[in-house]
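> Sequence plus predicted model, see below.
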Amino acid sequence: MRLTTTTIAAAAIICAASLPAGAHSYKVGTLEIGHPWSRATLPNAPVAGGYMTITNTGKTADRLLGGTTPAAAKVELHEMKMEGDVMTMRPLKEGLELPPGETVRLAPGGYHLMLMKPSKRFEEGERVPLTLTFEKAGEVKVDLAVDKPDAMGKAPDAHAGHNGHAGQKTGAKSK
């Protein structure tokens, strides 16, 4: 029986190691954070981006206020959007609302985290530690999976890439 238990444990470790590196999720309170990621950066890049989906499965709104990381001097929450014919980017000083029963996607070209003055280059395949701060749910530690420099992100679930609108609230209801 001991050999069987050891064999099962070894098989579980091998299966876990073979899962895609980007497939990771976190939970804090009624919030589910799916596939936090970043792009690989050039040496001495002044900023890096942080992307993910956040689903609020609760009955009340929460708010993403920002975050911290030992990998950068500062983390800011930003929004990119078209104003006429011009793409603008601005910090969200009041944070990002997470309505109950909805998924909000942080993605290139929309809502995103800006990691200001990274302490080193983000290299494809590594993980960058990040602590997210929410108004009601508090803090949660996540890892940003670093993807290719030109990555656009993948929809980790049926809600995240709905209608192909990066960085928008999807309106997907959770049960």
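Structure received.
> contacts and neighbour counts: CA atoms only from here.
Noted.
> What is the strand ranked longest in the chain packed up against?
Scanning the chain for the longest strand, with DSSP state E as the assignment, gives strand 72-83. The elements that strand 72-83 packs onto, with contact taken as 3 or more Cα pairs under 8 Å, 6 or more residues apart in numbering; DSSP states H and E, are strand 62-68, strand 86-91, strand 112-118.
> what inclination does that strand have with respect to strand 62-68?
130 degrees (axes from the mean of the first three to the mean of the last three Cα atoms, to 10 degrees).
> OK, contacts around residue 29?
Contact partners of residue 29, counting by Cα atoms under 8 Å, 6 or more residues apart in numbering, are residue 137.
> Can you tell me how far it is from residue 138?
Computed as Cα to Cα, to the nearest Å, the residue 29 to residue 138 distance reads 8 Å.
> got a list of what the residue found closest to residue 136 once you drop the neighbours it is linked to in the chain touches?
Of all residues not flanking residue 136 in the chain, residue 62 sits nearest, at 5.8 Å (Cα to Cα, 6 or more residues apart in numbering). Residues in contact with residue 62 (Cα under 8 Å, 6+ apart) are 56, 97-100, 134-137.
> okay, pairing it with this:
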Amino acid sequence: MIRASALAVLSTLTLAACGQPDSSDNAGSVGRVVATDAVCRPTPNGRQVTGCYLSLISTADDTLVSISSPVAALAQVHEMRMESNMMMMRKLETGLPLPEDQIVTLAPGGNHIMLMGVTEPLKTGDTVPLTLTFATAAPVEVTATVGQPAVGEDHGTH
């Protein structure tokens, strides 16, 4: 489902770009990024961290460099990977690469957004505003729904 909606968005962007006259000498150097299927996990009372997941498509090579949200003191892009037979999580210090025209999915058990210092419990059905900042593309405002992610293998509560 994520792939289908992400591909539909990419197709729309591609068709829109084909019909637009070029107004700059360095066309294509700055792309656009579209985010789809954004969801953040609910937080039980007393818990101040949660994971958020979504899919991104960029029309040019770019990097997701930061995230912010008014519902959390801090938001970071994290990766999860196996090291010495243990699942490890760490911040992606240089950001998340977004190759041109490829779907990049943040999902449980893999790359994801961590919200830390969540100010109020997030309940199923709530929404979470996220601002995604990229190396070259304009920032993208996303409204994530609070709920359980529907896809991917779940490796914990992040």
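All right, it came through fine. Please read these numbers as outputs of a predicted model, since none were measured by experiment.
> Next, the TM-score between them, please.
After superposition, the two chains reach a TM-score (TM-score structural alignment, normalised by the length of the second structure) of 0.74; 129 aligned residues with a Cα RMSD of 2.4 Å.
> thinking again about what came up before, buried by neighbour count, from the contacts of residue 62 of the first structure: which ones?
With burial judged by 16 or more other Cα atoms under 10 Å, the buried subset of the contacts of residue 62 of the first structure is 56, 98-100, 134, 136-137.
> Which single one of these is nearest to residue 77 of the first structure?
If you rank these by distance to residue 77 of the first structure using Cα to Cα, residue 134 comes first, at 12.0 Å.
> what's the closest non-adjacent residue to that closest one?
Nearest to residue 134 of the first structure is residue 64, by Cα to Cα, 6+ apart, at 4.6 Å.
> all strands of the first structure, in order?
Using DSSP E, strands in the first structure cover 25-28, 31-39, 47-56, 62-68, 72-83, 86-91, 96-98, 103-106, 112-118, 127-134, 138-147.
> Nearest approach to residue 164 of the first structure belongs to which of these?
Closest approach to residue 164 of the first structure among the strands of the first structure is made by strand 103-106 (10.5 Å; Cα to Cα).
> sorry, back to before: just give me the closest of the buried ones among the contacts of residue 62 of the first structure to residue 42 of the first structure.
Nearest to residue 42 of the first structure among those, with distances taken as Cα to Cα, is residue 134, at 30.1 Å.
> who are the neighbours in contact with the closest one?
Residues near residue 134 of the first structure by Cα under 8 Å, 6+ apart: 62-66.
> now do 10 Å
28, 31, 62-67, 95-98, 140 (Cα atoms under 10 Å, 6 or more residues apart in numbering).
> Of the residues you listed, which are still contacts in the second structure?
With both residues aligned by TM-score structural alignment, their matches' Cα atoms under 10 Å, the contacts of the contacts of residue 134 of the first structure that the second structure also has are 31, 62-67, 95-98, 140.
> hang on, the earlier thing: buried ones among the contacts of residue 134 of the first structure?
Buried members of the contacts of residue 134 of the first structure, scored by 16+ other Cα under 10 Å, are 31, 62-67, 95-96, 98, 140.
> tell me which residues in stretch 132-150 of the second structure are buried?
Quick answer for stretch 132-150 of the second structure (16+ other Cα under 10 Å): 132-134, 136-137, 139, 141-147, 149.
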